[in-house]
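> Got a sequence here, can you model it:
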Amino acid sequence: MDGVTVIDHPLVQHKLTIMRNKETSTASFRRLLREISTLLCYEVTRNLDLTTIRIETPMEAMDSPVLEGKKLVFASILRAGNGLLEGMLDLVPAARVAHIGLYRDHETLQPVEYYFKAPEDLENRLVIVVDPMLATANSAIAAIEKLKERGAKNIRFLCLLAAPEGIERFRTAHPDVPVFTASIDRHLNDKGYIVPGLGDAGDRMYGTK
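So this is what the prediction gives:
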């Protein structure tokens, strides 16, 4: 699909299989999500801009690469996005963090916003929005609209699983935002869940129903 990158690294796919298994415990699911998010973060940041600085190694002076520009922003769509956020911060601890509180109305499947907090000067930063599932895409679309209203221009969306219907809606609404995912699953069911999927990521992460 245009604008979509499937991260098919063997470790990512192995961990995802264990997470899909309904017998996997809450503790194991949470741990695996943190591990897989580090691998996904590696891929979504693969082409960051670099510059060089002059340093002294124990042997000699050299020009060596470092990240260029302002620090990244990881924008977590609450609550399940925090499961990806933690592993990504392990890899990029200096990143700034935005929190976007949205929940899905189970009758309408539409997002309802209850919280938004983000760093300043988003227009000068790469913003990576994280949510484990891109299902109906309603929450992701709303979250990115909010970030764009605050000035964000360079945005990427990272998820664990995506449905074809969600990708189509998301890319129609935000064709300038590339999507990175570990899997494009078969379809959505009549309740808006990804099939075969892995259930509700937030419930499996926190042991709730």
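> drop to CA atoms for contacts and neighbour counts, all remaining ones
Will do.
> Can you pull up the most central residue in this protein?
Val130 (2.3 Å; C-alpha atoms, centre = their mean).
> So that one sits against Phe74, correct?
Yes. With contact defined as C-alpha atoms under 8 Å, Val130 reaches Phe74; the gap is 7.2 Å.
> okay, and the common contacts of those two?
Common neighbours of Val130 and Phe74, using C-alpha atoms under 8 Å, 6 or more residues apart in numbering, are Leu85.
> Next, the distance between the ends of stretch 110-127.
For stretch 110-127, the first-to-last residue distance is 23 Å (C-alpha to C-alpha, to the nearest Å).
> Which other helices and strands does the longest helix anywhere in the chain contact?
Scanning the chain for the helix with the most residues, using DSSP state H, yields helix 26-44. Judged by 3 or more C-alpha pairs under 8 Å, 6 or more residues apart in numbering; DSSP states H and E, the packing partners of helix 26-44 are helix 10-20, helix 81-91, strand 154-162, strand 179-184, helix 201-206.
> run this one through as well so I can compare:
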Amino acid sequence: MYKDYKNVYVMEHPLIKHKISKLRDKNTGTKEFRLLVEEIAMLEAYEALRSLPLTEEKVETPIETCMTTVIDGKKLAIVPILRAGLGMVNGLTALVPSAKVGHVGLARNPDTHLPEAYYCKLPDELDKRMVAILDPMLATGGSAIEAVDFIKKSGAISIKFLCIIAAPEGIENLMKAHPDIELYVGNVDRCLNENAYICPGLGDAGDRIFGTT
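Alright, predicted model coming up:
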């Protein structure tokens, strides 16, 4: 049961709940859908980035010189899973404009429902960065597991996975494969159907973000 994992965080903020309800509506158009995804990603990131390391530096204000708090070390690395994860990137870069952005391309085989990799380009020195992996949907967990595998092999140690909608099966599979990461979820839906789509879900996030079918 996903509730048994102490590093799975399901968002309870009223704004996130409201915006996810708007996402689910089949009548929500591309422009609004895209904006909602960005806003939800920003709200989730606010929670997920609470553990960014801090240090103090000297700053001269208009009144006097003081010590003030800033983020320490290498900047955040953001890694969207192509292509739907791209829709969440602006929400995080709005909070951390200096973040480095990499990309992992994974496509689900329609017959096996398993992920197949076609692209991976990541920032350097991942071992010194907090890495936020982005994908609006966590269904079977196959793509998420594959993405985390790639990123760990590239040296990442501190990994957070942010999604908007998740199926219980996907959470269970991801946390069993990678129990050391933190998972931030906008909403946990009921189940997967026979085609491995999340129910009730919100359809194909990538198609709705980019206006394709």
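> Provide the TM-score value for the superposition.
Once superposed, chain against chain, the TM-score is 0.98 (TM-score structural alignment, normalised by the length of the first structure); 209 aligned residues with a C-alpha RMSD of 0.9 Å.
> before we move on, the earlier item: want to throw the helices and strands packed on helix 26-44 of the first structure into a markdown table with distance to Glu113 of the first structure and mean neighbour count?
Formatted as a markdown table, those follow (distance: least, C-alpha to C-alpha, whole Å; neighbours: other C-alpha atoms under 10 Å):
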| stretch | distance to Glu113 of the first structure | mean neighbour count |
| --- | --- | --- |
| helix 10-20 | 28 | 15 |
| helix 81-91 | 15 | 21 |
| strand 154-162 | 18 | 23 |
| strand 179-184 | 22 | 22 |
| helix 201-206 | 17 | 19 |
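> Same list, the ones you listed, but as TSV with distance to Val112 of the first structure please.
Shown next, in TSV, are those (distance: least, C-alpha to C-alpha, whole Å):
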stretch	distance to Val112 of the first structure
helix 10-20	27
helix 81-91	16
strand 154-162	19
strand 179-184	22
helix 201-206	16
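> between these, which gets nearest to Ile55 of the first structure?
The closest of these to Ile55 of the first structure is helix 81-91. By C-alpha to C-alpha, the value is 22.4 Å.
> what's the average distance of the closest one to the second structure?
Helix 81-91 of the first structure differs from its equivalent in the second structure by a mean of 0.9 Å after superposition (mean C-alpha distance after the TM-score superposition for the first structure).
> Which part of the second structure matches that helix?
Aligned by TM-score structural alignment, helix 81-91 of the first structure falls on residues 85-95 of the second structure.
> now the corresponding residue of the first structure for Arg129 of the second structure: how far from Ala135 of the first structure?
Under the alignment (TM-score structural alignment), Arg129 of the second structure pairs with Arg125 of the first structure. As judged by C-alpha to C-alpha, Arg125 of the first structure and Ala135 of the first structure stand 27 Å apart.
> And the two? Which one has more around it.
Set Arg125 of the first structure next to Ala135 and count neighbours by other C-alpha atoms under 10 Å: Ala135 wins out with 26 against 20.
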